[in-house]
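Novice: quick one, fold the following:
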Amino acid sequence: GRRVVKLSGIGCSSKSPAYFLGASHGFNAVHGRMPSVATGAMLANQALLAIGVSGDGDTGAIGIGQFVHLMRRNVPVIYIVENNGCYGLTKGQLSPTADYGSTLKNGVVNDLPAIDLCALAIELGASFVARSFSGDKRQLLSLLKAAISHRGTVMLDVLSPCVTFNDHDGSTKSYSYVKDHEEPLSEISFVPFFEDMSVDYEPGTTQAVPMHDGSKLYLKKLEQDYDPTDKVKALQVLHESARRGEFATGLIYVEPDKPDFLTLLNLVEEPLAELPAESVRPPRQALEEIMESLR
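Specialist: This is a model prediction of the structure:
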C-alpha cells in the first residue's frame, strides 16, 4: 500500500478511493484538479503506482483542461472515470457525457452532443484507452490488471449507472440500456509476467499485447478486423458505435512502446523525493560559480 497513491477530485466518483487500500497514500484534490496533483506526485516519486478516480463532471466539465494535458503528456497514471452521464452529487443534471437525445428523470431532453472521453484521450496521446461497464466484472477486472502493468497514461472510462438519478427509461446510461447496448470488441485474458501460460486460440483470432512489465493481454477478436494498435481504426469504431447508439467496450487503443512523460524528462532512477539533501542542494561555492558564469 505504501507504493500506491490514490487521487480523486470532487463528486460521487471521487469518494471511491476511500473504499480500497486503506494503508496507501491518498489525496482528495480540488474539483477538476486531480491531474495536476497526480503529475506532481509522479514527478516527485516515479516508483509510485498512481490511481486516479474521477467522474464525467470532474473530468468532462470543470477539469477538462487538466485532463487534456495529462493525456497528451502520457504521465504514468491510471485514470478511471466513473461515467454516469449526470451530476449525481447535485441531483442529476445533465453532464457533458450525456448522449444527445437522452432525457433526465424529469423529462428534460439533452440537446447537446456528448463528449466522448475515450476518443478525446486517443487524439491527445494517451497510450492505453479502454471502456468498460460496471456490470461486466470479468472484462473490467482484466482491464484493471493490464492497466497496472502499463507504463504511461491509462484512460479507463467505466460506464457506471447512477441508480438514483439516471437509471430510468430515456437514459442511455441506465443499467438496462448499457447492458443491452454494450458491444465488446474482444474477450480479454490477462496473464501476469510471473505466470507461464499459453493461450489456445485459433491462429489469427487472438492478438497478444505486451505490457511494460512483461505481462501480456490476450485479446480474442470478436470484431473480425479490429486492431487496438490502429489509432484511426479505434476512433472509427468509437464514432460508428456511438452513431448506432451502442457502446464499444474493451481495449480500444494501446501503444505499449510509447515513452511516458517521466522518461522524456530523463529523470534519475532514484525517486526525487528520496534523494539526499546533498544531491539536490548545491553548495554555496557551486551557486557562486553559476552566478559568476552569468555575469
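Novice: for the rest of this, base every contact and every neighbour count on C-alpha atoms.
Specialist: OK.
Novice: okay, now the residue nearest to residue 126 when sequence neighbours are not counted: neighbour count?
Specialist: Nearest non-adjacent residue to residue 126, counting by C-alpha to C-alpha, 6 or more residues apart in numbering: residue 71, 4.8 Å away. For residue 71, the neighbour count with other C-alpha atoms under 10 Å is 26.
Novice: my read: residue 71 touches residue 119, true?
Specialist: No. With contact defined as C-alpha atoms under 8 Å, residue 71 does not reach residue 119; the gap is 11.4 Å.
Novice: second input sequence below; structure requested for side-by-side comparison:
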Amino acid sequence: MSYIKPTFRHPRLPTNRLGYTVADYDGSISTLCAGCGHDSISAAIRNACFESAIPPHRIAKISGIGCSSKMPTYFLGKSHGFNSVHGRMPSVATGASLGNRNLTYIGVSGDGDTASIGMGQFVHLIRRNVNMTYIVANNGCYGLTKGQDSATADLGSVAKGGAVNPFDGIDLGSLAVLQGASFVARSFSGDKAQLEPLIRAAMAHKGFAFIDVVSPCVTFNNHNGSTKSYSETRDHLDAMPLDFVPMREEIRTQYDEGTTQNVTLHDGSVIHLHKADSSYKTDDRNGAMAAVQKAKDEGRILTGLLYLDPDTQDLNQNISLATRPLNELGKDELCPGSKVLDSINEGLR
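Specialist: Next up is the predicted model:
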C-alpha cells in the first residue's frame, strides 16, 4: 500500500494570490482510522494555509506523540516538520521559534500529549507567549494504547471497557485563558465553516494562539451493546491476530452563531455544541472564564473565539531578541569577542 498521494492534479485547480494550489499544501495519505475527526482538522489546517497564502516552505509543523501527533504527515508535505518526544513539543517549538522567528509555527498535539505528560511544558509555553498556533485534537482517550480515559475525559463518561470515569476532566480552554494565553478558541472537527477561519486568525495572531478542537475517536467510542464493537467482533472471529476497525462516516456539522447543535457520536452518545454569538466579548478574560464554566454547567461546549488580547507581545519582543532571526546571524555577531563579554559581565555586577 502506498501512502503517497498521486502527483497528478486537475490542471485548472484554483490558485491563491501566491500562485499555489491547495494540492501544494497536501501531505501523505492518512493512515488514521476511517472517519477520524483528526483528518478533518488536517484538512482545515491545509485549507487555512492555502487561503492565507502562506508559502509552504515558510511553515514549520511540530508535534509530540499520539494519534494527533501523526497528523503533520497528512498535510503540508513541503513544509518543515519535527516529530518530537511525548509531551515535549513545546520545548522544540520554543527553540525553533527563537532560532528563526520568520517562520509560521503550527504545533499539533493531543489531550494526552498536552494534558498529561506535557502539561508542565504547555503551561510554560503559554507563559512565555511563544509566537505559534497550538492545536489540540481532543478526543478524551488514548487512541494509540487501546482507548483509556485521558485527563480531558468528562466526569461520568463511560470508557470502551465499561468503566465510568470518576474524575473531573481538565478543560484546556479554561486553563489557557486562566494562564494568560493571548488567543484562545474552541471548535469541533466537523465544523469546517468555524474551524478554518479560527486557524487563519490564530496564524495571523502575534503570540501564542491556542485552539482546543473536539475530535471524535471512531475506534474507542464503541459501547458494549454495539454489534460492531471490538468485543462483539472478536467473539465471532477465530484466532484474529489484528484488531478490526469498523469503517465510519466522518462527522460533519454546521450551525449558526448563538445556537446549540446536538451532535451524535459514533457510539450513540450526544455532545451539545454552543456557538458564541456576535455579542460575545472576546477581550474580557474573566468573562471568557465565566462563559466557559456556564456552558459546562449547562452540559454544553462553548465554541468559537473565547479570548483575544490584540495588544500582546510575543517571546521575541519580551526578551528583546535581535530583530533578525538568530539563524541568519554570522559568527562575528554571535561571538563578538571577549571585550564585549567582559562589558556585559561588568554590567551585571
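Novice: what's the counterpart of the residue nearest to residue 126 of the first structure in the second structure?
Specialist: Counting by TM-score structural alignment, residue 71 of the first structure corresponds to residue 126 in the second structure.
Novice: quick one, what contacts that match?
Specialist: Residues counted as contacts of residue 126 of the second structure (C-alpha atoms under 8 Å, 6 or more residues apart in numbering) are 176, 179, 180, 181, 208.
Novice: if we use 10 Å, what do you get?
Specialist: Shown in contact with residue 126 of the second structure (C-alpha atoms under 10 Å, 6 or more residues apart in numbering): 90, 134, 175-177, 179-183, 207-210.
Novice: could you do residue 90 of the second structure as well?
Specialist: So residue 90 of the second structure contacts 62-64, 84, 96, 107, 109, 114, 118-126, 130, 132, 134 (C-alpha under 10 Å, 6+ apart).
Novice: taking those one by one, which sit in strands?
Specialist: Taking DSSP state E, the ones among the contacts of residue 90 of the second structure that sit in strands are 62, 63, 107, 109, 132, 134.
Novice: and of those, the nearest to residue 277 of the second structure?
Specialist: residue 134 (23.7 Å; C-alpha to C-alpha).
Novice: pull out the buried members of the contacts of residue 126 of the second structure.
Specialist: Among those, those classed as buried by 16 or more other C-alpha atoms under 10 Å are 90, 134, 176, 177, 180, 181, 182, 183, 207, 208, 209, 210.
Novice: those residues in strands, which ones?
Specialist: Short answer: these in strands (DSSP E) are 134, 183, 208, 209, 210.
Novice: quick one: which two of those are the most distant?
Specialist: Top of the distance list for these (C-alpha to C-alpha): 134 and 183, 10.1 Å.
Novice: tell me, what's touching those two both at once?
Specialist: The contact lists of residue 134 of the second structure and residue 183 share 126, 202, 208, 209, 210, 211, where a contact means C-alpha under 10 Å, 6+ apart.
Novice: max pairwise distance over these: which two?
Specialist: Pairwise over these, using C-alpha to C-alpha, the maximum falls at 126 and 202, 14.0 Å.
Novice: I'd say residue 87 of the first structure and residue 62 touch.
Specialist: No. Using C-alpha atoms under 10 Å, residue 87 of the first structure makes no contact with residue 62, being 12.0 Å away.
Novice: the two: who's more crowded?
Specialist: residue 87 (22 against 14).
Novice: mind checking how far residue 210 of the second structure is from residue 108 of the second structure?
Specialist: Applying C-alpha to C-alpha, to the nearest Å, one obtains 10 Å for the distance of residue 210 of the second structure from residue 108 of the second structure.
Novice: any residues in contact with both of these two?
Specialist: 133, 134, 135, 136.
Novice: quick one: the helices in the first structure, in order.
Specialist: Here the first structure has its helices, by DSSP state H, at 34-44, 56-60, 64-73, 117-124, 137-149, 175-181, 231-243, 261-264, 277-280, 284-293.
Novice: returning to what we had before: any idea which of the ones in strands among the contacts of residue 90 of the second structure is closest to residue 165 of the second structure?
Specialist: residue 109 (22.5 Å).
Novice: just give me the match in the first structure for the closest one.
Specialist: Match for residue 109 of the second structure (TM-score structural alignment): residue 54.
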